[in-house]
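[1] Following is a predicted model, sequence given first.
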Amino acid sequence: MPRTTPTSIELTAEGLLLEVVTAGAAVRRLVVSDVEGDTNVVLGHRDPMTYAVDGGYLGATIGRFGNRLAGARFTLDGVEHRVAANEGRNALHGGLEGFDRRDWTVEEQGASHVRFGLHSPDGDQGFPGALDVSVTYTVAPGSVRIDYEATTDADTVVSLTNHSYFNLDGEGSGPVDAHRLMVSADTFTPVDAELIPTGELRDVTGTPFDLRRPTVVADAFSHHDEQLVHGQGIDHNLVVRGVGMRHVATLRGTSGRTLEVTSDQPGVQVYTGAHFDGTVIGTSGTAYGPRAGIALETQGFPDAPNHADFPSTRLRSGDRHASTTTWRLGRE
């Protein structure tokens, strides 16, 4: 776990400033300049040192395996691998010492981009293969692009994502209940009480996860659905329609600010931030309460190595994992 003071890097483009820190290769601020002035639209810790101790995933790069692994285990080529459990008996976001808790190296930096690198040795948190990973943030007018790459010297599993929470009305402005969310997904992966996928792909029709049209977040909560009980709201993987680089989600705040997410990943974890309880103090000095922000984590499916029918998250020795996510900020 990193203990040195994180280095802060600011990337700028017309109308936009992105602040990232070396601890967890995390996004701390995303400041949009528009007719209302400068507004930070992501949640971040007031004290940058918090990222070096326990950032609680805020804005962090997640790995080796984003989301959950049932029983903190998976089998690869007939060999069972046990990884570090950190959510009851299950593994969440890479285990006890996931990539969010590492001090990443700045490999390349310019005015509008930075590339972070990390070496994860064979057996790290129980995962096989030595893994070399990079994440590159690039800003342009109105947009942020995140590129992930990884290589391994032995077959392993990899699913990388970013865990930023968005509040388009401004960080610290209160819950996102009145935001409107649209997701390009016809199905989702239901979960059990431990938030582990059951293996089913369920039609979103008639469920809180039918977000194919812009839906007020609070209205999605109005459904009587066991899945909302499991997730204390929405904390679910939606299956993104299509393949390749495509639309994933559009979020709109009451301010009229919009966020469009595109990605080449098969799923997106929509998480409405039920766990915020006032103990996290944001960059504005505001204590974050429930639903202070919403996460839209582009990803491979949760627990994919344990479900043969899910898209594969296997990375073979000699191959290269590469994925891209973009955030486009605008205003209606």
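    Nice, I can see it. Numbers count the residues shown, from 1 in each chain.
[2] When you work out contacts or count neighbours from here on, use the C-alpha atoms and nothing else.
    OK.
[3] can I assume P305 sits in a helix?
    Yes - the assignment for P305 (DSSP: H, G, I helix; E, B strand; the rest coil) places it in a helix.
[4] Might you report the residue contacts of it?
    Residues in contact with P305 (Cα atoms under 8 Å, 6 or more residues apart in numbering) are F74, T75, L76, V157, S312, T313, R314.
[5] swap the cut-off to 10 Å and go again
    Going by Cα atoms under 10 Å, 6 or more residues apart in numbering, P305 touches 69-70, 73-76, 156-158, 311-314.
[6] Kindly indicate whether Q125 is helix, strand or coil.
    helix.
[7] Okay, it and R101: tell me how far apart.
    The gap separating Q125 from R101 is 12 Å, by Cα to Cα, to the nearest Å.
[8] Could you report the neighbour count for the residue nearest to S222 when sequence neighbours are not counted?
    Nearest non-adjacent residue to S222, counting by Cα to Cα, 6 or more residues apart in numbering: P208, 8.0 Å away. Neighbourhood size, P208 [other Cα atoms under 10 Å]: 20.
[9] what separates P208 from Q227, distance-wise?
    Distance, P208 to Q227, by Cα to Cα: 9 Å.
[10] take the one below as the second:
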Amino acid sequence: MSVTRRKFGKTKDGEPVTLYTITNKMGNSVSIMDYGATVQSINIVDADGEVIDCCLGYNTVAEYEEHTDFMGACIGRVGNRIGGSSFSLNGQTYTLAANEGENHLHGGLKGFDKQMFKAKIDSDDTVTFGRISPDGEEGYPGEFMFIVSYTFDDCDNFVMNYTGWNNSETLDTIASITNHTYFNLSGEDAGSILDHTLELYASSFTEVDEHLIPTGKLLDVENTPFDFRKGKTLGQDINADHPQLKLAGGYDHNFCIDGDGMRPCCTLMSPKTRLKMYVSTDMPGVQIYTGNFISESEGKAGTDYHHYDGIAIETQFYPDALNHPEFPSPVLKPRKEYRYTTVYQFSADE
């Protein structure tokens, strides 16, 4: 195991950006930069001995600053959408930055994805990134101190440990941190992921309106295109005549993961490389997003990205949870700790 670091350019404000690479004994590696605590590459050797970069991304900081696809980024203070860019907490209404029409998406105009983090190499397999989100940032109440630790071990487990603290003495805050890596297990330059098989352990999902904001209803996946419990390709039903798919142009929905505590969430597999990725988490939900709105831009290998070229598997609290008291609550009380974990394990089938 080893951790190396190298310069990765500068932000438009002149801040130097560093890329950290964790390499295990098999030669597989992950690279994360301190701009947005962003996963820039995941290199895994497949069963044929080929090195596959499994995540979409860019070669320069400027491209990450320019594009709004959130590629590989740590998302906070709250991931996903908040309807009307507002919520009420303890009798007070908080207005957030609106950055998707009238709604708030992925932490706002300058969420965690557009912030610099302080990085620390903790060990030969772990790098930790931290920042303090001040009271009022993007409209959120309370000072929130946050760290995310990325560990990549010799069993090809890519572990994301999210830890935060509400530093306020009196104010409640909310937190739902996720990661927005777009996975393509055939390679970041391989094109569509609609041939990938997804097995997802969720019996229900949150219905959304025309703005992709949850209505509050949980819909059963039984006999719908949203049933992945026995596994199927992402493309099998993506064009089905279902109103929820038409609203999103594909899958862009929160699934309610069966069970609780640390448990399996889903398995993704590429038929081309036979690489598999097993996801487990202790979060209540997961956003399955098939890259319906990926902007056409040049990726790391010089190939242009298009719609459906990557899938984001974003573990989370349900979207717009503060406006739906029946959903699991993302409220963090004063001086309380936030702690959740998601694991992405890679496997090369022979």
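    Perfect, I can see it now. The structure displayed is predicted, hence computed values, not measured ones.
[11] still on that earlier bit, looking at Q125 and R101 of the first structure, which is more packed in?
    Using other Cα under 10 Å, the more surrounded residue of Q125 of the first structure and R101 is R101, with 26 against 19.
[12] Which residue in the second structure aligns with the more buried one?
    Alignment note (TM-score structural alignment): R101 of the first structure maps to K114 of the second structure.
[13] need the contact list for its match.
    Per Cα under 10 Å, 6+ apart, neighbours of K114 of the second structure: 11, 35-38, 64-65, 68, 70, 73-75, 107-108.
[14] What is the most widely separated pair among the contacts of P305 of the first structure?
    Among the contacts of P305 of the first structure, the pair separated by the greatest distance (Cα to Cα) is R73 and P311, at 17.6 Å.
[15] which of the two has more neighbours?
    Counted by other Cα under 10 Å, R73 of the first structure and P311 do not tie: R73 has more neighbours, with 20 against 14.
[16] hang on, the more buried one packs against V157?
    No - using Cα atoms under 10 Å as the test, R73 of the first structure is too far from V157 to be in contact (11.4 Å).
[17] list residues touching both of those two?
    Taking Cα under 10 Å, 6+ apart as the criterion, R73 of the first structure and V157 both touch F127, P305.
[18] now the aligned partner of D122 of the first structure in the second structure: how far from P141 of the second structure?
    The equivalent of D122 of the first structure in the second structure is D135 (alignment by TM-score structural alignment). Per Cα to Cα, D135 of the second structure is found 5 Å from P141 of the second structure.
[19] what does the strand ranked longest in the first structure correspond to over in the second structure?
    Longest strand in the first structure by number of residues (criterion: DSSP state E): strand 320-331. Using TM-score structural alignment, strand 320-331 of the first structure lines up with residues 337-348 of the second structure.
[20] give me the number of residues near the equivalent of A62 of the second structure over in the first structure?
    In the first structure, the residue paired with A62 of the second structure is M49, using TM-score structural alignment. Using other Cα under 10 Å, the number of residues around M49 of the first structure comes to 18.
[21] Could I get the contacting residues of M49 of the first structure?
    Counting by Cα under 10 Å, 6+ apart, M49 of the first structure has contacts P2, R3, T4, T5, P6, T7, V21, A23, G55.
[22] Next one: it relative to L195 of the first structure, how far apart?
    Taking Cα to Cα as the measure, M49 of the first structure falls 30 Å from L195 of the first structure.
[23] How about A85 of the first structure?
    A85 of the first structure is 14 Å from L195 of the first structure, where distance means Cα to Cα.
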